[in-house]
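Colleague: No sequence on hand, only this structure:
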């Protein structure tokens, strides 16, 4: 469990949410108890407003970190599987 987060981790996690929503521009305001995020469409009209308190940010960043780790693990497994099949090898005690 992480006790502190970098701005990069926080912005990455918030950015993933905004990408899923499909916003075209953003405004992020740091508040005493978290972040207030606004997302706008291509016409500049407000599309979404979100307030993340500290607990919500922690959960969001933790979830994003877990998803990143899962994707990285899947990519490594895919690379390893491809390498083994191209070289006609297999892992001992494992089935791919």
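Modeller: Yep, that arrived. Every value quoted in this text rests on a predicted model; they were computed, and no experiment measured them. Numbers count the residues shown, from 1 in each chain.
Colleague: switch to C-alpha atoms for all contacts and neighbour counts from now on
Modeller: OK.
Colleague: A strand includes residue 48, no?
Modeller: Yes. Per DSSP: H, G, I helix; E, B strand; the rest coil, residue 48 lies within a strand segment.
Colleague: What residues does the closest residue to it other than its chain neighbours make contact with?
Modeller: Closest residue to residue 48 apart from its sequence neighbours, by Cα to Cα, 6 or more residues apart in numbering: residue 39 at 5.0 Å. Shown in contact with residue 39 (Cα atoms under 8 Å, 6 or more residues apart in numbering): 18, 23-27, 46-49.
Colleague: Second structure follows, compare the two:
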């Protein structure tokens, strides 16, 4: 099933990644070629900065759409880790 690109689907998928790393606040900047997502801890320090181009967003949505809801919530195999491993991506500016 192809992933539907909508703000609701994008924010849900990206939100799962941010929940996985424990972000307490976020900033999302739309750019011409995709999104820059920043996650901050409770002290306002940058935890992670991720750049999703259009292809990365599509793949993230497609991967999420193909998984049952229970798998999305699994603490052992989080969305962030699956996405990074499957698409050979890495976090930019991570201080985890």
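Modeller: Ah, there it is. Only a predicted model underlies this, so the values are computations on that prediction, with no experimental measurement involved.
Colleague: residue with max distance from the center of the second structure?
Modeller: residue 43 (21.1 Å; Cα atoms, centre = their mean).
Colleague: how near is that one to residue 23 of the second structure?
Modeller: 11 Å (Cα to Cα, to the nearest Å).
Colleague: picking up where we left off before, which residue in the second structure lines up with the residue nearest to residue 48 of the first structure?
Modeller: Here residue 39 of the first structure is matched to residue 39 in the second structure, going by TM-score structural alignment.
Colleague: After superposing, tell me the mean distance of the strand or helix carrying that match to the first structure.
Modeller: Applying DSSP states H and E as the criterion places residue 39 of the second structure in strand 34-40. For strand 34-40 of the second structure, the mean deviation from the first structure after alignment is 0.3 Å (mean Cα distance after the TM-score superposition for the first structure).
Colleague: got the contact list for the most centrally placed residue in the first structure?
Modeller: Geometric centre of the first structure, nearest residue: residue 64, 3.7 Å, by Cα atoms, centre = their mean. The contact partners of residue 64 of the first structure, taken as Cα under 8 Å, 6+ apart, are residue 13.
Colleague: if I've got this straight, it is in a helix?
Modeller: Yes. Counting by three-state DSSP, residue 64 of the first structure falls inside a helix.
Colleague: how far away is it from residue 58 of the first structure?
Modeller: Taking Cα to Cα, one finds residue 64 of the first structure at 10 Å from residue 58 of the first structure.
Colleague: Show me what the helix or strand hosting residue 11 of the first structure is packed against.
Modeller: Using DSSP H and E, residue 11 of the first structure sits in helix 7-21. Counting contacts by 3 or more Cα pairs under 8 Å, 6 or more residues apart in numbering; DSSP states H and E, helix 7-21 of the first structure is packed against helix 54-86.
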